[in-house]
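1. pasting the structure only:
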């Protein structure tokens, strides 16, 4: 299995279990998430019912919860939303940090194409949730989620050049 890690923080953000489609000149990966029900967990506390004079087995049950598969699988943490001015400033600083980790052709492509990716995300910003990796490091790559018109499951946007592929 391939795991895609944040180039700046090494947080796991995605795996090849979630197919992606390249958009915006290959700068963004679009990934479909799904609401799933996380099964309840039964925990046998190993009590001896006969010792208490009871025939019932004692267990602890958690209730099932609905989660978004990608958020749950990679322990993504929600970040405070931005207005457009804050978003633009944040992304420009982030792009500089990311560019410093890239070399040659990739660095040039990032500089040429990043503005298009920023505009694409910015046009949907009001509908977006922003997530970061588990470490919540200040330099972590943002992951954007929104629901397309008429959809109930979220679509995630990843900055392709922010990901590095490793085998798990």
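-> Received the coordinates, thanks. All of these numbers come straight from a predicted model, not from anything done at the bench.

2. For the rest of this, base every contact and every neighbour count on C-alpha atoms.
-> Will do.

3. Residue 68 against residue 74, yeah?
-> No. Contact criterion Cα atoms under 8 Å: residue 68 and residue 74 do not qualify, at 10.4 Å.

4. Helices of the protein, residue ranges please.
-> Secondary structure of the chain, counting by DSSP state H: helices at 69-73, 84-101, 104-122.

5. will you turn these into JSON lines that also has mean neighbour count and distance to residue 40?
-> What follows is the helices of the chain, written out as JSON lines (neighbours: other Cα atoms under 10 Å; distance: least, Cα to Cα, whole Å):
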{"stretch": "helix 69-73", "mean neighbour count": "18", "distance to residue 40": "15"}
{"stretch": "helix 84-101", "mean neighbour count": "14", "distance to residue 40": "38"}
{"stretch": "helix 104-122", "mean neighbour count": "15", "distance to residue 40": "36"}
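
6. Can you lay out the ones you listed as CSV showing distance to residue 154?
-> Below are the helices of the chain laid out as CSV (distance: least, Cα to Cα, whole Å):
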stretch, distance to residue 154
helix 69-73, 10
helix 84-101, 20
helix 104-122, 14
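
7. Quick one: closest of these to residue 168.
-> Closest to residue 168 of these is helix 69-73 (Cα to Cα; 14.0 Å).

8. Can you tell me what sits against that closest one?
-> The contact list for helix 69-73 (Cα atoms under 8 Å, 6 or more residues apart in numbering) reads 14, 33-36, 76-77.

9. List buried members of those residues by neighbour count.
-> 14, 33-35, 76-77 (16 or more other Cα atoms under 10 Å).

10. list the contacts for residue 59?
-> Listed by Cα under 8 Å, 6+ apart, the contact partners of residue 59 are 42-45.

11. which residues are contacting stretch 100-110?
-> For stretch 100-110, the surrounding residues in contact (Cα under 8 Å, 6+ apart) are 7-8, 27, 95, 99, 161.

12. picking up where we left off before, could you dump the buried ones among the contacts of helix 69-73 into TSV with distance to residue 120 added?
-> Compiled in TSV, those are given as follows (distance: Cα to Cα, whole Å):
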residue	distance to residue 120
14	21
33	19
34	22
35	24
76	22
77	22
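
13. one more structure, for comparison:
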């Protein structure tokens, strides 16, 4: 299994269990479909042979409490920056975050440029794709749910979740060069 961690914070962001595919328009962005569901308080999987009498006492207090979560959020302990709680950054704040963040991604992608047949052309193409991807994200900003890694490092990647054209299927968007592969 491969887990992808944020190059800035080291937080786990996604794994190869999610079908990561390049964005059709800007291949420096990866997308993966995810699910959104209600999760009850203290709801975790239960191991066989666990002591049910000890667990029943814990469950009684939280019955009926549920929150909406994304599976990617739940599995990788991402933090949902909810707009209704005032945690989602404004479009201007996100744009201000993106400029230094893209410089970090550019530095991370530099080794790929060096391996290309024409390093200068590869770097120029990356810059053009990054600018286009940034413009696309900012144009669609109001539609995104925004998540961050567990550490909530303000300089790290923001995972962006929107819905496919069907209006039902949520999908996450991440910057490909902002991820580091870790084999486990």
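-> Structure's in. What do you need? Please read these numbers as outputs of a predicted model, since none were measured by experiment.

14. returning to what we had before: looking at the contacts of helix 69-73 of the first structure, which is nearest residue 58 of the first structure?
-> residue 36 (28.0 Å).

15. wait, that closest one sits on residue 68?
-> Yes. Using Cα under 8 Å, residue 36 of the first structure is in contact with residue 68, at 6.0 Å.

16. separation between the nearest residue to residue 179 of the second structure once chain neighbours are set aside and residue 61 of the second structure?
-> With Cα to Cα, 6 or more residues apart in numbering as the criterion, residue 179 of the second structure has its nearest non-adjacent residue at 4.9 Å, and that residue is residue 6. According to Cα to Cα, to the nearest Å, residue 6 of the second structure and residue 61 of the second structure sit 36 Å apart.

17. now swap in residue 124 of the second structure and tell me
-> Using Cα to Cα, residue 124 of the second structure is found at 57 Å from residue 61 of the second structure.

18. do residue 161 of the second structure as well
-> From residue 161 of the second structure across to residue 61 of the second structure, the span is 32 Å (Cα to Cα).

19. neighbour-wise, which of the two wins?
-> More crowded of residue 161 of the second structure and residue 61, by other Cα atoms under 10 Å: residue 161, with 22 against 11.

20. Which residue comes closest to the residue mapped onto the more buried one from the first structure once chain neighbours are left out?
-> Under the alignment (TM-score structural alignment), residue 161 of the second structure pairs with residue 145 in the first structure. Spatial nearest neighbour of residue 145 of the first structure, chain neighbours left out: residue 156 (4.3 Å); criterion: Cα to Cα, 6+ apart.

21. Now list the buried members of the contacts of residue 59 of the first structure.
-> Of the contacts of residue 59 of the first structure, not one counts as buried by 16+ other Cα under 10 Å.

22. quick one: which of those residues is nearest residue 150 of the first structure?
-> Looking across the contacts of residue 59 of the first structure and measuring by Cα to Cα, the closest to residue 150 of the first structure is residue 42, at 36.0 Å.

23. Can you give me the distance of the closest residue to the closest one other than its chain neighbours to residue 69 of the first structure?
-> Leaving aside its chain neighbours, residue 42 of the first structure sits nearest to residue 61 (4.9 Å; criterion: Cα to Cα, 6+ apart). Distance of residue 61 of the first structure to residue 69 of the first structure, given as Cα to Cα: 22 Å.

24. Same question for residue 90 of the first structure.
-> Plainly put, residue 90 of the first structure is 27 Å away from residue 69 of the first structure if you go by Cα to Cα.

25. gap between the spatially most central residue of the second structure and residue 81 of the second structure?
-> The structure's the second structure has its C-alpha centroid closest to residue 159; by Cα atoms, centre = their mean the separation is 2.8 Å. Computed as Cα to Cα, the residue 159 of the second structure to residue 81 of the second structure distance reads 10 Å.

26. do residue 120 of the second structure as well
-> 38 Å.

27. Looking at these two, which has the bigger crowd around it?
-> Neighbours around residue 120 of the second structure and residue 81, counted as other Cα under 10 Å, are more numerous at residue 81. The numbers are 17 against 12.

28. mind listing what the more buried one touches?
-> Going by Cα under 8 Å, 6+ apart, residue 81 of the second structure touches 87-89, 145-148.

29. how close does it get to residue 2 of the second structure?
-> Distance, residue 81 of the second structure to residue 2 of the second structure, by Cα to Cα: 26 Å.

30. And residue 114 of the second structure, by the same measure?
-> From residue 114 of the second structure to residue 2 of the second structure the distance is 25 Å (Cα to Cα).
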